[in-house]
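Student: this one's sequence-less:
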């Protein structure tokens, strides 16, 4: 007869949850379940499961019950197997079931690049990283990026005609991979730079897990193209606000774009805006949200232009074109280009279009991210707005990342500076004229 019991490894605080599996008097296994309870004081020692006093503990209890069922099924199968018996069960068998249950099956082809990259991508789901002394889990978006990179590696492997080994990866390998990304995949410079960084990250991780590597891989460097920021000035945003759109679909896209220009939020957060995000704090209205990408809590004061748009929709946000975020992202990106074209933003400016740098009509360079960049650039140039004040709304973690939004090479900033100099000169001349008048009198 088998008996399964769970218990926390420690008495207080965050603790690994262990299991004890007894099979008769001969077999007694004690292994980590791979799961953790946030506070061991929340453990119910009568049921040998967590108390259901928090959503996380409820989820943990369900997971442990599911694991118990998996182990129970394994034992039942062994009992029915005429060739095996319960006393044939070893610790490694139980450990394998736990790993499979937690999606942590060890990689079988550790020396090969493509299988390892897939394992690494899926293993990110359980990993954490530290930001500002806070432990965070990798988001599914990051996992998906690495899974997509694994597919690129798989295509490259097919192109090369042999299984790629991790120990092959060095600067020569990276150079050939870059040629493939350029000539066959037709990737942009920034995409290629990100892929090279991911390649190095995966190889470094394999080294930490005992795989043989070529030390030369450490000389592989990621890169990015020259940063070109396209943003709209306050005057250009006003130009869009004043222009009537020819149909409702474009009007809705225009309203979403204006909201982004005065809230500085990413499309992933705009897509999640509902009336419930509008809250009154100390008598003023704010858009309160937890940013999807960073998990940071933000309170965005509602600008009067945003307030006017909300009033138009009955104090609600404009309707979405679809509930699917990727589709909404694609539709808006296309429509706001039309909005800017109709609004007359056709002057040619330096930018990157379809990955190629050159002079293009400005409306072609507008994207879902332009509103966020416009907020950062415009308010950065207002003397009463500090960088920290702006970052409090954009949600940037550090000033270095924020300043990538401020394009030093964009001529618009120089024109703004020139206008400020002109205003300073007028003020200077006015004061000088007043002083001369006093002297003459």
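Tutor: That came in fine, so what should we check first? The structure presented is a predicted model; accordingly, all values stated were derived computationally and were not measured.
Student: Could you use CA atoms for every contact and neighbour count after this?
Tutor: Fine.
Student: May I see the buried residues of the host helix or strand of residue 433?
Tutor: Assigned by DSSP states H and E, residue 433 falls within helix 411-440. For helix 411-440, burial by neighbour count (16 or more other C-alpha atoms under 10 Å) applies to 412-413.
Student: Also stretch 378-397?
Tutor: Buried, per 16+ other C-alpha under 10 Å, within stretch 378-397: 378-380, 390-391, 393-396.
Student: try stretch 125-145
Tutor: Result for stretch 125-145 [16+ other C-alpha under 10 Å]: buried residues 125, 139, 143.
Student: Check which helix or strand residue 241 maps to.
Tutor: Here residue 241 is assigned to helix 234-242, by DSSP H and E.
Student: correction: residue 357
Tutor: strand 356-361.
Student: Need the residues that contact that strand.
Tutor: 188, 345-353 (C-alpha atoms under 8 Å, 6 or more residues apart in numbering).
Student: re earlier: and which of the buried residues of stretch 125-145 is nearest to residue 255?
Tutor: Using C-alpha to C-alpha, residue 139 comes nearest to residue 255 of those, at 29.5 Å.
Student: do you know how far the closest one is from residue 125?
Tutor: 7 Å (C-alpha to C-alpha, to the nearest Å).
Student: spatially speaking, which residue is in the middle of the chain?
Tutor: residue 293 (4.0 Å; C-alpha atoms, centre = their mean).
Student: Now do residue 235: how many residues are near it, please.
Tutor: 9 (other C-alpha atoms under 10 Å).
Student: if we can go back for a sec, in strands, which of the contacts of strand 356-361 fall?
Tutor: Taking DSSP state E, the ones among those that sit in strands are 348-353.
Student: Please compare the first structure with the one that follows:
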């Protein structure tokens, strides 16, 4: 019974970051593919031996902690290999080789017994297992990093929604999720008053979990690939603050917590970063270029993109000096509430028409501009004001960390009137 040798293959062998290690078995035209849930950076993988590299010359300059990780991984793969070969030998003796049996017992060995034994497989149970693995760090992002607390929180909220939805429609079998399920879920989200983009986020996470279930051999359902099973989305009206409105915030007499919140937000507006990045600026991030220009040198939390932020606004240096170049620690939720009040106090009260799709109905309402200020307004404000100052998209992308002009333009919130004025000014100066 040749051809039943287990093989370990990397999911994405050309990646520069961690990738999953899969176990493959072929038998009589059938193929078994199971994720070991283990990961490795391809640079440290020996494709021929299907194990982490063991060449002493290659290992010589590696950090001790990495050497230990590779050693532990090699032992773990040896254990899986031995377990599978023992299963195969047992089946050969009985002349009854079954990939289904091997899959079931291997999943049990890998700690996924409860999921595999559920017949049919419960989507709720599998979704729960993914969230649990996110929390303990054994389920990683495509970049080989752990999921952020905010992302895990979003998946948990999604799980609660699905649990309530299951009470409405009955048991959700992962193999039976189809377009009817999708349409019913859209209708349910409308009934409970979700905005279109909130529903879209729910669908996006469901697609991600279904994809993982397929990749791990838990499910054969490929509905997540369908163009009809899409994450709905609508363009959201997001604001930015003009330089005049930023001046109003600067001139606003504040003290205590409100003063600190205002200052942190303004720093975000002048560096055009996400809250997770501008809220952690410290003295070690302040550097000087070869030409003597002071910059903020950051590696962004979300994308791992390195950015150099020049001090283009004197207000930025003044604010950072105030806190010895260490942005004070704050909590984002009360921060967002406080920003609206601070905006109101500063007189940022221009009325804007807000159009939203809520519960499947398009609604318009007038709101004061300060009601729409959040921690993320700072990033849009920074990007837009840099654009209005005449910097090119490429220059701005080097600061914001956007990798495409298209994604950057989602952050440029220039009105038709502002765009016309900008173009007229450019003509006058040529």
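Tutor: Happy to help now that I have it. Just so you know, these numbers come straight off a predicted model, no measurement behind them.
Student: Report the TM-score for the pair.
Tutor: The TM-score (TM-score structural alignment, normalised by the length of the second structure) is 0.70; 367 aligned residues with a C-alpha RMSD of 4.5 Å.
Student: about what we covered before: past the helix holding residue 241 of the first structure, which element shows up next along the chain?
Tutor: Helix 234-242 of the first structure is succeeded, C-terminally, by helix 248-263 (DSSP H and E).
Student: what range in the second structure matches that following helix?
Tutor: Taking TM-score structural alignment as the measure, the second structure aligns residues 256-271 with helix 248-263 of the first structure.
Student: That stretch against the first structure, how far on average?
Tutor: Compared with the first structure after fitting, stretch 256-271 of the second structure has a mean deviation of 1.0 Å; criterion: mean C-alpha distance after the TM-score superposition for the first structure.
Student: Could you give me the buried positions within that stretch?
Tutor: Quick answer for stretch 256-271 of the second structure (16+ other C-alpha under 10 Å): 258-271.
Student: Out of these, which is nearest to residue 126 of the second structure?
Tutor: The closest of those, once distances to residue 126 of the second structure are taken by C-alpha to C-alpha, is residue 268, at 38.9 Å.
Student: looking at it, the closest one is touching residue 378, isn't it?
Tutor: Yes: counting by C-alpha atoms under 8 Å, residue 268 of the second structure does reach residue 378; the two are 5.1 Å apart.
Student: Identify the contacts common to the two.
Tutor: Joint contacts of residue 268 of the second structure and residue 378 (C-alpha under 8 Å, 6+ apart) are 274-275.
Student: quick revisit: in JSON lines: the buried residues of stretch 378-397 of the first structure, plus distance to residue 34 of the first structure.
Tutor: Below are these laid out as JSON lines (distance: C-alpha to C-alpha, whole Å):
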{"residue": "378", "distance to residue 34 of the first structure": "49"}
{"residue": "379", "distance to residue 34 of the first structure": "48"}
{"residue": "380", "distance to residue 34 of the first structure": "47"}
{"residue": "390", "distance to residue 34 of the first structure": "42"}
{"residue": "391", "distance to residue 34 of the first structure": "38"}
{"residue": "393", "distance to residue 34 of the first structure": "38"}
{"residue": "394", "distance to residue 34 of the first structure": "37"}
{"residue": "395", "distance to residue 34 of the first structure": "34"}
{"residue": "396", "distance to residue 34 of the first structure": "34"}
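Student: Translate residue 334 of the first structure into the numbering of the second structure.
Tutor: With TM-score structural alignment as the criterion, residue 334 of the first structure pairs with residue 337.
Student: Can you tell me the closest non-neighbouring residue to its match?
Tutor: residue 374 (7.9 Å; C-alpha to C-alpha, 6 or more residues apart in numbering).
Student: Same check on residue 113 of the first structure?
Tutor: Residue 113 of the first structure's closest residue in space is residue 166 (C-alpha to C-alpha, 6+ apart), at 4.8 Å.
Student: which one in the second structure is aligned with that neighbour?
Tutor: Under TM-score structural alignment, residue 166 of the first structure pairs with residue 174 in the second structure.
Student: and its match, how far is that from residue 342 of the second structure?
Tutor: Counting by C-alpha to C-alpha, the gap from residue 174 of the second structure to residue 342 of the second structure is 48 Å.
Student: what's next to stretch 377-388 of the first structure, contact-wise?
Tutor: Contacts of stretch 377-388 of the first structure (C-alpha under 8 Å, 6+ apart): 231, 233-234, 390, 399, 405-406.
Student: let's go with 7 Å and repeat that
Tutor: Residues external to stretch 377-388 of the first structure that are found in contact with it (C-alpha atoms under 7 Å, 6 or more residues apart in numbering): 233-234, 405-406.
Student: Farthest-apart pair in those, please.
Tutor: Checking the contacts of stretch 377-388 of the first structure with C-alpha to C-alpha, the most distant pair is 234 and 405, at 16.1 Å.
Student: Settle it for me: which of these two has more neighbours?
Tutor: Shown here are residue 234 of the first structure and residue 405; by other C-alpha under 10 Å, residue 405 has more neighbours (21 against 15).
Student: give the contact list for the counterpart of that one in the second structure.
Tutor: Mapped onto the second structure by TM-score structural alignment, residue 405 of the first structure lines up with residue 411. Contacts for residue 411 of the second structure (C-alpha under 7 Å, 6+ apart) come out as 380, 383-384.
Student: let's see it at 8 Å
Tutor: Counting by C-alpha under 8 Å, 6+ apart, residue 411 of the second structure has contacts 379-380, 383-384.
Student: If I align to the first structure, which of those are still contacts?
Tutor: Retained in the first structure (both residues aligned by TM-score structural alignment, their matches' C-alpha atoms under 8 Å) from these: 380, 383-384.
Student: which of those residues lies closest to residue 61 of the second structure?
Tutor: residue 383 (41.5 Å).
Student: What count of nearby residues applies to that closest one?
Tutor: 28.
Student: If I follow the layout properly, it ends up in contact with residue 400?
Tutor: Yes: the pair residue 383 of the second structure and residue 400 passes the contact test of C-alpha under 8 Å, sitting 7.2 Å apart.
Student: shared neighbours of these two, anything?
Tutor: With C-alpha under 8 Å, 6+ apart as the test, residue 383 of the second structure and residue 400 both reach residue 272.
Student: if we can go back for a sec, would you turn the buried residues of stretch 256-271 of the second structure into CSV with distance to residue 209 of the second structure?
Tutor: Shown next, in CSV, are these (distance: C-alpha to C-alpha, whole Å):
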residue, distance to residue 209 of the second structure
258, 41
259, 43
260, 40
261, 37
262, 39
263, 40
264, 36
265, 35
266, 38
267, 37
268, 33
269, 35
270, 37
271, 35
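Student: Identify the farthest-apart pair in those residues.
Tutor: 258 and 271 (20.3 Å).
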